[in-house]
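[1] Fold the following and give me the result.
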Amino acid sequence: MVSMSDFRVPDMHCDGCVRSLTGAAHALDAKAVVSADLTTKLVHVETSATDAAVAEAFRDAGFDVEAA
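    Purely as a prediction, here's the structure:
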């Protein structure tokens, strides 16, 4: 089952950050779809992984994560 979740990532500043976050999501679910808005600092993830797992993966990649 695929779920859609939004996360606020305040320290996401560039395309490199987006690539890191996308890689973290893909490590959990190779079919995850990730979109990010650098202006609003929001990351939208469509994945079979849980919200908690995605948030933990983002934190493990070095980012602060808040529920959006």
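
[2] C-alpha from now on. contacts and neighbour counts both.
    Will do.

[3] what's the spacing between Cys14 and Lys41?
    Using CA to CA, to the nearest Å, one gets 10 Å for the distance from Cys14 to Lys41.

[4] oh, I was asking about Ser5
    Counting by CA to CA, the gap from Ser5 to Lys41 is 14 Å.

[5] and what of Phe7?
    Counting by CA to CA, the gap between Phe7 and Lys41 amounts to 8 Å.

[6] The two - which one has more neighbours?
    For Phe7 and Lys41, the more surrounded residue by other CA atoms under 10 Å is Phe7, and the numbers stand at 20 against 15.

[7] One more, so I can put them side by side:
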Amino acid sequence: MTSQMNSTSCCTPAGTCGSDARADVQVGITTVYKVTGMTCGHCEGSVSREVSAIPGVTSVKAVAATGLLTVTSTRPLDDEAVRAAVDEAGYELAGRV
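    I've put the predicted structure just below:
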């Protein structure tokens, strides 16, 4: 039964994985900003939507409780583009953390 289980595993006997483990990993540049004025989930969503529209952005996480905005992108971000997006959402970008 053990050999049957090994034949369905993606891992080799040497302990290496036969699948592309990077498929589940967010690859890119992560930048964290401080945003003022966010107080709720609606605020988080508004900021996230606007910042997500910036070319090259692959993920955005805004947290009202901390005021932190974490942005992952395929290339370095233009802080002024992030500032404009946050402003468009109705909040203020205080700067990078």
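
[8] Run through the strands of structure 1 in chain order.
    Across structure 1, reading from the start of the chain, the strands by DSSP state E fall at 3-8, 33-37, 42-47, 66-67.

[9] Tabulate those in JSON lines, adding columns for distance to Leu21 of structure 1.
    JSON lines is the format used below for the strands of structure 1 (distance: least, CA to CA, whole Å):
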{"stretch": "strand 3-8", "distance to Leu21 of structure 1": "11"}
{"stretch": "strand 33-37", "distance to Leu21 of structure 1": "8"}
{"stretch": "strand 42-47", "distance to Leu21 of structure 1": "9"}
{"stretch": "strand 66-67", "distance to Leu21 of structure 1": "14"}
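
[10] Highest mean neighbour count out of these?
    With neighbours defined as mean count of other CA atoms under 10 Å, these peak in mean count at strand 42-47, which reaches a mean of 20.

[11] Any chance you could list what contacts it?
    Outside of strand 42-47 of structure 1, the residues that reach it under the criterion CA atoms under 8 Å, 6 or more residues apart in numbering are 2-9, 25, 29, 31-37, 68.
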